[in-house]
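A predicted structure for the sequence below; I have some questions about it.
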Amino acid sequence: MGTMTYPYQGKYVEGLLAEGKIQGFAEGKIQGRAEAVLEVLEFRGLMVSDEVRRRITSCQDLDVLRGCFRRAITAESVDDVFG
């Protein structure tokens, strides 16, 4: 099913729709990275408390999550992930 266009839909509305798609894409990347951090920790057998899970899943900074992901690969404990 294609995108519906209405006669009153102008550049402003098109811009809002595009902005919403970009925001949704960014939010999806953030959520995916948070899930990846948790998956690595769990795969490595490190205990992930509810507090740590909330801290990771509530983070909205992709760069912070990228750092957490990298550290999760070699971390000796969950605390090392937030280094």
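All right, it came through fine.

going forward, measure contacts between C-alpha atoms and count neighbours the same way
Fine.

ok, and the closest non-adjacent residue to the most centrally placed residue in the chain?
Central residue of the chain (C-alpha atoms, centre = their mean): residue 30, 1.4 Å from the mean position. Among residues not flanking residue 30 along the chain, residue 62 sits closest, at 5.6 Å (C-alpha to C-alpha, 6 or more residues apart in numbering).

And for residue 82?
Spatial nearest neighbour of residue 82, chain neighbours left out: residue 68 (6.1 Å); criterion: C-alpha to C-alpha, 6+ apart.

And here is the other one:
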Amino acid sequence: MKDTTWPVYSPFAKEHYGKGLEAGKKEARVEERGNAVLTNLKARGVHVSDDVHERITTCTDLSLLSTWMLRSATATTTDELFTGD
């Protein structure tokens, strides 16, 4: 009888299965944090220029995005958001 357990049959598949899933999860976390920064700034009435919007949405550093997310909760300008980076 043939094994029907999907998808890991070969050593190659066993090695690489899940890597795409992990990359996708990281990408989702990055997007969530960037959106949280923008949402906080919008809620606080802080103007976000196109350049700042692009800087936030193209950042892939989870640690930096977390820092910005915390700062966005109290920032009154986008300059305050990036202070110290």
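Done, it's in. It should be emphasised that the depicted structure is a prediction, and the values quoted were computed from it without experimental measurement.

what helix or strand is the residue nearest to the centre of structure 1 on?
helix 11-43 (DSSP states H and E).

What's the average distance for that helix when superposed on structure 2?
Here the mean offset of helix 11-43 of structure 1 against structure 2 after fitting is 0.9 Å, by mean C-alpha distance after the TM-score superposition for structure 1.

So which elements touch that helix?
When contacts are defined as 3 or more C-alpha pairs under 8 Å, 6 or more residues apart in numbering; DSSP states H and E, helix 11-43 of structure 1 packs onto helix 50-58, helix 62-74.

now those in TSV, with distance to residue 82 of structure 1?
Conversion of the helices and strands packed on helix 11-43 of structure 1 to TSV gives the following (distance: least, C-alpha to C-alpha, whole Å):
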stretch	distance to residue 82 of structure 1
helix 50-58	9
helix 62-74	6
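
quick one, which of the ones you listed is packed in tightest?
The highest average neighbour count among the helices and strands packed on helix 11-43 of structure 1, using mean count of other C-alpha atoms under 10 Å, belongs to helix 62-74 at a mean of 18.
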